[in-house]
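**Student:** Build the 3D model from these lines:
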Amino acid sequence: MTVRVMFVAPAIGDGLRAARFGDDGPPEEAASAAARAAAGALPTPARSLASPSVRCHRTAEALGLPAEPDRRLAELDVGSWRGRTLDEVAAAEPAAVAAWLADPAAAPHGGESVLDLLARVGARLDELAGEAGRLAVVAEPAVVRAAVVHALGLPPAVFWRLDVRPLSVTELSGRAGRWNLRCGWDLAPAAAGS
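**Tutor:** Modelled structure (predicted):
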């Protein structure tokens, strides 16, 4: 029994564009329009899930996916950094940011470490491996990166080296604990989501 999990990165919003930690804002209108235009571009899934953020929920709606919210696929919890931009935190806490980016076990913000995120998303991906058919998962870029790192057994430090563009699809297919990766393909024109 093979499962295909199509991870869809959400349409871009102001917070994502500004690299604002933990931003739960909606997608920009142009990005939402691009998602609506891409409705039907995905192969029809047997089931759809979404990270619980507003951005992911609205992207799923725009794509015509009746996605169930799944807290296990939530964005990385950045604790005290939530609502601040990377530039703001780097200016105020340069050593903390450097440690966080260099050590997957570090959580100077008091939230989750990258290792914690990898474990949480990896456990959920392992559960999804027991299903058959296609699944669509609208998930924050960090969740998509964590799923790829887990599925391919990559070193945790690779997490920061993966780029997930808005409205791109990263597909993992597998059975019996073995995953294959189909690298990201765009649902919408690059100009709408960049």
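
**Student:** For the rest of this, base every contact and every neighbour count on C-alpha atoms.
**Tutor:** OK.

**Student:** Report how many residues lie close to Leu125.
**Tutor:** 21 (other CA atoms under 10 Å).

**Student:** so it makes contact with Ala147?
**Tutor:** Yes: Leu125 is within contact range of Ala147, at 6.8 Å (criterion: CA atoms under 8 Å).

**Student:** Strands of this protein, start to end?
**Tutor:** 3-8, 47-50, 68-69, 133-138, 168-175, 178-186 (DSSP state E).

**Student:** to compare against the first, here's another:
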Amino acid sequence: MTTRVFFVAAAMGASLRQARFDDGRSIGNGGAAQARSAAGTLPSAARVLVPPSVRCRETAAALGLDAAVATQLAGLDVGRWRGRTLDEVGTAEPEAVSRWLADPESAPHGGESVRDLCGRVAGWLTAVAGTDGRTLAVVEPEIVRAAVVHALDMPVTAFWRLDVAPLTATELSGRAGRWNVRLGHPLARPDAG
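**Tutor:** Reported below is the predicted structural model:
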């Protein structure tokens, strides 16, 4: 049996524009409008999931999705950096940021390391493998990165080299522990231009 997992990256909001670590802010009117314009473009799914973050829940709602909360798909826990911008943290703690970006085992913020995040997402993908029907999940970009790293058996050091744009879809399909990846296509209606 082929397993299909369809990840949708959450809509743009002020926090993402500012390169701010998740602070619980809304996607705002602009992000919601973009998501609403993509409503109806997603494939049907047996399961629709969303992590507890405001951005993901609001994106799912704007896409017209009735999603169940899946805490395993929560974004990277950045501990005491939550709510701060990357520039703010980089100015205050340049060595810590450099270490964090270079070493997937590092967690100078007191939260979760990139390696731990990748392991958590890999565990979730292993659990969902073999389920009937498509799983659709509206998630933070780092969850998509971690899923692709696992699916393609990439080194965890590749994590930061994967760009995930807002309101794009990445599809994983596979069986017997082997995944194929269709990367980052935008959500848009065929007649949208």
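
**Student:** Export the strands of structure 1 as TSV, with columns for mean neighbour count and distance to Trp81 of structure 1.
**Tutor:** Converted to TSV, these look like this (neighbours: other CA atoms under 10 Å; distance: least, CA to CA, whole Å):
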stretch	mean neighbour count	distance to Trp81 of structure 1
strand 3-8	25	25
strand 47-50	22	23
strand 68-69	17	24
strand 133-138	24	24
strand 168-175	22	27
strand 178-186	15	29
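
**Student:** In the longest helix along structure 2, which residues are buried?
**Tutor:** For structure 2, the helix that runs over the most residues, judged by DSSP state H, is helix 114-128. Buried residues in helix 114-128 of structure 2, defined by neighbour count with 16 or more other CA atoms under 10 Å: 114-122, 125.

**Student:** Tell me the one of these nearest Met1 of structure 2?
**Tutor:** Closest to Met1 of structure 2 out of these is Leu125 (14.8 Å), distances taken as CA to CA.

**Student:** Pull the most distant pair out of the buried residues of helix 114-128 of structure 2.
**Tutor:** Most distant of the buried residues of helix 114-128 of structure 2, by CA to CA, are Val114 and Leu125, 16.4 Å apart.

**Student:** Structure 1: helices as residue ranges?
**Tutor:** 14-17, 29-37, 54-62, 86-92, 94-102, 114-128, 141-152, 190-193.

**Student:** Report back the residue of structure 1 that's furthest from centre.
**Tutor:** Going by CA atoms, centre = their mean, the residue of structure 1 most distant from its centre is Ala92, 26.7 Å out.

**Student:** Distance of that residue relative to Leu76 of structure 1?
**Tutor:** As for Ala92 of structure 1, its distance to Leu76 of structure 1 is 21 Å (criterion: CA to CA, to the nearest Å).
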